[in-house]
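Engineer: Give the three-dimensional model of this entry:
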Amino acid sequence: MSEVRPGGSGSAAEVPQMHLRSVKHSFSLRSASALSFATMRPIFIFTVAGGVLLTAGSGAWLAVLLCYALLLLIASVLAELASHWPLEGSVYEWTRQLIGPRSGLIVGWAYLCSYVVFMAAIAYYAALKIFGLFDSSPNRVVAGILALVLILLATLINLAGRVYLKAVAVAAAAISLVGCLIFATVLLIGYRAESLGALFASPADGVHGWAWLSGPFLFVLVTLSVISMRGVELVAEVAEEVRDPERSVPKALVWSVVVAGAVVLYTSAALALAAPDALAGAQKFISLLVVLAYSGALVIFQMAASRTLWITTRDRVLPAHAYFGQLSKGDRLPVRAIIVVGIVAAILPFITSTSASQVLFGTAGAALLLAYLVPILGAARSRMRGTWAPGPWSLGGWGGIAVVLSIIALVGLVLNIIWPRADYYGDGITAWGPIIGLVVIIVLGLIISGWAFRDGGIHTRHFGHTDRDLQRIRLAHGSTCSLCLRTLSEGSEAQWDDSAQALTCIPCDEMTDWIRARPGATDAELSAVFIEAHESYSSIAPPTESTLRRIRAVR
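Structural biologist: Down below sits the predicted model:
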């Protein structure tokens, strides 16, 4: 809950001072795009190229092309949802809005588990890469200790503040981008061994024949799906921290996929056409770049997991929500959520191994794609009922087709990932690891849902600006108005809706009273009232379309 502190003397005593669960708008379009691009890690193609090319030959490039075409399709649908509901928590909040709070909780839980498990897997993998730089092969415990150190460093960076988080995101994105482009260009210019036609060769010309489509092709696709689709939605995960989120978040989401996809396609083509030993002399340098890029991604994965944990505790649907829902006084960061995510992720590497890490990747990948699938199913239902209302960013008439194709693609990708392949996950029961892991995540989600919605869920947070329990408060720290997004300084007075967890500046609150009495007011009239209401703030800009949309949505 928000912490109320008594004010001082005089009028301040009538207006309590309060610490709120509200975040700051600290991400721009560029820094938000860097989050997604860095976590999609185009440089990953160097780590899987050997196995991919050995399995399917140069024609594997077609699998890469299909994977990113599907990813762009799915990202476009998610961008529509992000434009309509630019809420912290992304898939969790969209599912709550489209289907209901119980489904939202299970999706949020699967999403949270996905990122925690992926943190552990990528930290363990990065630890092995670091030892490989020194031609050393550690045992599981030693690798686990180094993975723990990497997770600890990621935790410290997340706790340090958004400035450091943005710096890490930009650095990781730059490493992936520059590293891929330089090495790919060198390969194409100096080490190309095949013609461009090899990328489009008929499967009948290969060693597998047309069986390539059902065997090696799917093997390549599962590898790419598990790794490349991670992070596409991350910019939406921090939507409430992005300026003008209804427009900035969808743009960042789509363009990060376009840029990452172009880089991966270019790099994978260069690798497929190059001589087999072209990179032999640069393996350690490439491994170093991979470690740096993956370490940066680890920091951002922890951010995603901690934001989801915080948003679910803000909605009071997880145990100990009052404890985990607290934000720091300065940067308004979910410190406790960041720490607990780091602790859980640091434990997992000690109970894994090199072979079991593939199972962790598969489990995390399947859980993430299911978290994408459920809100898109909700969007399809909304369109069928005729209740869908697009936000400022929309696919227009293509939206319905994109939703249907995304559902088909995600169902196929999830089935492909969890399919018990001995050559990918290991023999025996290990091959069933992703299915078992996914079932465990869902069952735990159902148990938590039963706890959260006991007694009809009367204790859980409700949505929307309801204006039924507004409390005039004095801020004990800087914050942001949920409507005009203006920064509010410490000591400012504002209206707080504890049910909706929404903070509104006094001028915007007065505006909402005005518009309720005039539901047919035009944008021009509303803009004039907005400027008049905020005239005491010399730096206030005329309202954007997104701002007007937020104000009209107040009930």
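Engineer: all contacts plus neighbour counts: C-alpha atoms, from now on.
Structural biologist: Noted.
Engineer: Surely Ser176 and Ile45 touch.
Structural biologist: No - in this structure Ser176 lies outside contact range of Ile45 using C-alpha atoms under 8 Å: 10.1 Å.
Engineer: Compare neighbour counts for the two and give me the winner.
Structural biologist: Neighbour tally, Ser176 and Ile45, criterion other C-alpha atoms under 10 Å: the higher count belongs to Ser176, 26 against 22.
Engineer: distance between the helix or strand containing that one and the chain's centre?
Structural biologist: Assigned by DSSP states H and E, Ser176 belongs to helix 162-190. From the chain centre to the centre of helix 162-190 is a distance of 20 Å (C-alpha atoms, centre = their mean, to the nearest Å).
Engineer: Tell me the helices and strands packed up against that helix.
Structural biologist: Contact here means 3 or more C-alpha pairs under 8 Å, 6 or more residues apart in numbering; DSSP states H and E; on that basis helix 162-190 packs against helix 29-40, helix 140-160, helix 245-273, helix 283-314.
Engineer: And the second one, what does it pack against?
Structural biologist: It stands for helix 140-160. If you count contacts as 3+ C-alpha pairs under 8 Å, 6+ apart, helix 140-160 packs onto helix 101-133, helix 162-190, helix 283-314, helix 335-347.
Engineer: do the same with the third one
Structural biologist: The elements that helix 245-273 packs onto, with contact taken as 3+ C-alpha pairs under 8 Å, 6+ apart, are helix 29-40, helix 45-56, helix 61-84, helix 162-190, helix 234-237.
Engineer: Please tabulate the helices and strands packed on helix 162-190 in CSV, including the columns mean neighbour count.
Structural biologist: Shown next, in CSV, are the helices and strands packed on helix 162-190 (neighbours: other C-alpha atoms under 10 Å):
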stretch, mean neighbour count
helix 29-40, 26
helix 140-160, 20
helix 245-273, 24
helix 283-314, 24
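Engineer: export those to CSV and tack on distance to Ala356?
Structural biologist: Putting these into CSV (distance: least, C-alpha to C-alpha, whole Å) gives the following:
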stretch, distance to Ala356
helix 29-40, 22
helix 140-160, 11
helix 245-273, 26
helix 283-314, 19
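Engineer: what about the helices in the stretch 301-450 of the chain?
Structural biologist: Along the stretch 301-450 of the chain, counting by DSSP state H, counting those that start in this stretch, helices occupy 321-324, 335-347, 356-385, 399-418, 422-425, 433-452.
Engineer: To check against the first, give me the structure of this:
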Amino acid sequence: MTPTHETPTTPPPSGPVASAEDVELLAALGYEQRFDRKVSLWGNFALGFVYLSPLVGVLSLFAVGLSTAGGPSVFWIVLIGLGQLLVALVFGEIVSQFPLAGGLYQWARRLWNGRYAWFTAWTYICCITIGITSTALFSSDFVASLFGGTAQHPGVASTPLQRLLIAVAVTAVCLVCNSFGTRVLALISKIGLAAELIGIVLVGLYLLLFQRRNPVSIFFHGSSASHPGSYFAAFVAASLVGLFLYYGFEACGEIAEEVPNPARSIPKAMQLTVVVGGLAALLAFAGYALAAPDLEAVLTGSDTNPIPAILQSSVGTVGTKLILLVALTSFIAGVMSQQAAASRIVFSFARDEMFPGARIFSRVTSRYRVPRNALLAVNVAPLLIFVFVYFSPDSLVRIAAFQVLAGYAAFQMVVLAALRMRLKGWRPAGAWSLGRYGFAVNVAALVYGVLAMILLAAPTGDPNASFADRWIALIGFLVVSAVGLVYLLTAKPDRKSTAPEGDALEIAQRLRDRAASAASAERSEA
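Structural biologist: Alright, predicted model coming up:
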């Protein structure tokens, strides 16, 4: 067994729960087992699904998509889903060879080097931090409608103070639940998955089959309230419907050291997340659009929160309240999964001595085996942003725009690193592989990702908005990138780390040799 680079710690008498094979693979990659492996394939899929959260995505972006480009905006769910599936396939090959806590950070480190990985992780941590923030804040209107809506006015917009208090409460509840370990995380993720499927599949099918008020042709006739001069520009602007939806599947890999047989199960969980999440979102979007009692008000932008009214007219007051409760469950599960993903990448960062306060943030609690200090740390910035949004309520959409651009940038840094290593001769040697199709999929994923980033960085379509408002996503991304680069070049955190890096070729050969030896031993026994 290859010795690990970590300083050994004294585990409690029972020790971490893990199979000998998983412990051996982790040791071969340079680490010791410190987490319990209690998250099954379905628990891992549930975690990624509630992070991606098609229900939350559709509820948050339904009105935006229809008011921007009308019914055809639904096709962005399909287009972006296919592109993100390519990225998920690339990630599947990487995580199968490197099933390590920290996901994108570890993958970039092994495919390139510590400095490149640091910047990738910095970008991604900023993305997830804003993700926690925006998901908690977007839940406020649904909580307000759940407890304050009436039959006459089912959709209630939360006040700035209510939004602040609800977001803080949701974040605090999720933080407490996450502190009880991966078993609780997996359980709530499964509950969130069930809630998502009930809220999307059952409700979506019911609306499509029994509450259709608008013709299917609305999906083939564009309209634009915000881009009257050019429908093409409106359709491109509506790409946010898909772009904001499809990220979160990478969270399956962030907790790789808490999943049994991760080299095989995590790639499957990622792909299931994208495919099932995309189909569910498509069904929900279509169902709500066809059942809207006043579609014209949504298309013109005069009704910015139409979901409660659609539900009220379709399933009544009691049904609406139940579905809003399901939506709240999805929001909570989504925030929990984002907190878990962010804390694991901070833990992995600190474990490699690449993060300020590394000794503090690399600790794992002895009872529940949770990086509690890292969990607390990733919730500090969201609390500060909650206060900022309280004083500037219109800033939420701008903050979310930066969040998604940063996430896509971090994804493509890993895709680029994988392509670079392939050109140097790397052939992924994990238990799951694309084989001869890997190179073509990698190139296609990179091309798609660059185009997606261009769409996200493009200015908003409102010509009357200020320069900063029109370019807010790109400006935010450049500012965060500049801060990260300044710290990276001045503090040089990568020089303090002795963790393995740039060893994808070496590890691949080692895994192939191990597989060949195992096969030879089996033949000898036979």
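Engineer: Run through who's touching the following helix or strand past the helix holding Ser176 of structure 1.
Structural biologist: Remark: after helix 162-190 of structure 1, the chain's next helix or strand is helix 216-228, criterion DSSP H and E. With contacts defined as C-alpha atoms under 8 Å, 6 or more residues apart in numbering, helix 216-228 of structure 1 is touched by 40-42, 44, 48, 52, 55-56, 60, 63-64, 67, 361-362, 364-366, 413, 416-417, 424.
Engineer: In ChimeraX, how would I select the buried members of the residues you listed?
Structural biologist: Provided next is the ChimeraX selection string for whichever of the contacts of helix 216-228 of structure 1 are buried by 16 or more other C-alpha atoms under 10 Å:
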select :40,41,42,44,52,55,56,60,63,64,67,361,362,364,365,366,413,416,417,424
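Engineer: List the buried residues in stretch 484-497 of structure 2.
Structural biologist: 484-485, 488, 493-494, 497.
Engineer: so what's the alignment partner in structure 2 of Ser382 of structure 1 closest to, chain neighbours aside?
Structural biologist: Aligned counterpart of Ser382 of structure 1 in structure 2: Met421 (TM-score structural alignment). Leaving aside its chain neighbours, Met421 of structure 2 sits nearest to Leu111 (6.3 Å; criterion: C-alpha to C-alpha, 6 or more residues apart in numbering).
Engineer: picking that back up, just name the most buried of the helices and strands packed on helix 245-273 of structure 1.
Structural biologist: Among those, ranked by average contacts under mean count of other C-alpha atoms under 10 Å, first place goes to helix 234-237 (a mean of 30).
Engineer: Can you give me the stretch of structure 2 that that helix aligns onto?
Structural biologist: Counting by TM-score structural alignment, helix 234-237 of structure 1 sits on residues 251-254 of structure 2.
Engineer: what's that stretch in contact with?
Structural biologist: 44-45, 47-48, 51, 95, 99-104, 266, 269-270, 337-338, 341, 344-345.
Engineer: That stretch against structure 1, how far on average?
Structural biologist: After superposition onto structure 1, the mean distance of stretch 251-254 of structure 2 to its aligned counterpart is 0.7 Å, using mean C-alpha distance after the TM-score superposition for structure 1.
Engineer: chain center to that stretch: distance?
Structural biologist: 9 Å.
Engineer: Repeat that for stretch 470-490 of structure 2.
Structural biologist: Centroid separation between stretch 470-490 of structure 2 and its chain, computed with C-alpha atoms, centre = their mean, is 21 Å.
Engineer: Aligned counterpart of the residue nearest to Met421 of structure 2 in structure 1, please.
Structural biologist: In structure 1, Leu111 of structure 2 lands on Leu98 (TM-score structural alignment).
Engineer: Its match and Ile442 of structure 1, how far apart?
Structural biologist: Distance of Leu98 of structure 1 to Ile442 of structure 1, computed by C-alpha to C-alpha, to the nearest Å: 19 Å.
Engineer: swap in Asp509 of structure 1?
Structural biologist: According to C-alpha to C-alpha, Asp509 of structure 1 stands 41 Å off from Ile442 of structure 1.
Engineer: Gly456 of structure 1 now?
Structural biologist: The value you get for Gly456 of structure 1 to Ile442 of structure 1, if C-alpha to C-alpha is used, is 21 Å.
Engineer: same question, Glu80 of structure 1
Structural biologist: Going from Glu80 of structure 1 to Ile442 of structure 1 by C-alpha to C-alpha gives 26 Å.
Engineer: Trace Tyr124 of structure 1 over to structure 2, please.
Structural biologist: Using TM-score structural alignment, the equivalent of Tyr124 of structure 1 in structure 2 is Leu137.
Engineer: Was I right to think that match contacts Gln162?
Structural biologist: No - using C-alpha under 8 Å, Leu137 of structure 2 is not in contact with Gln162, being 9.9 Å away.
Engineer: quick one on the thing from earlier: burial check on the match of Leu111 of structure 2, number of neighbours?
Structural biologist: 21.
Engineer: what sits against it?
Structural biologist: Contact partners of Leu98 of structure 1, counting by C-alpha under 8 Å, 6+ apart, are 375, 378-379, 382.
Engineer: PyMOL command for the buried members of these?
Structural biologist: Buried subset of those, written as a PyMOL selection, criterion 16+ other C-alpha under 10 Å:
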select buried, resi 375+378+379
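Engineer: quick one: which of the contacts of Leu98 of structure 1 is nearest to Val170 of structure 1?
Structural biologist: Pro375 (29.3 Å; C-alpha to C-alpha).
Engineer: Find the residue closest to the closest one in space, skipping its chain neighbours.
Structural biologist: Thr95 (4.7 Å).
Engineer: for Leu208 of structure 2, same thing?
Structural biologist: Per C-alpha to C-alpha, 6+ apart, closest to Leu208 of structure 2 is Gly287, 5.0 Å.
Engineer: Does Gly71 of structure 2 touch Val216 like I think?
Structural biologist: No - the pair Gly71 of structure 2 / Val216 is not scored as a contact, 9.1 Å apart, by C-alpha under 8 Å.
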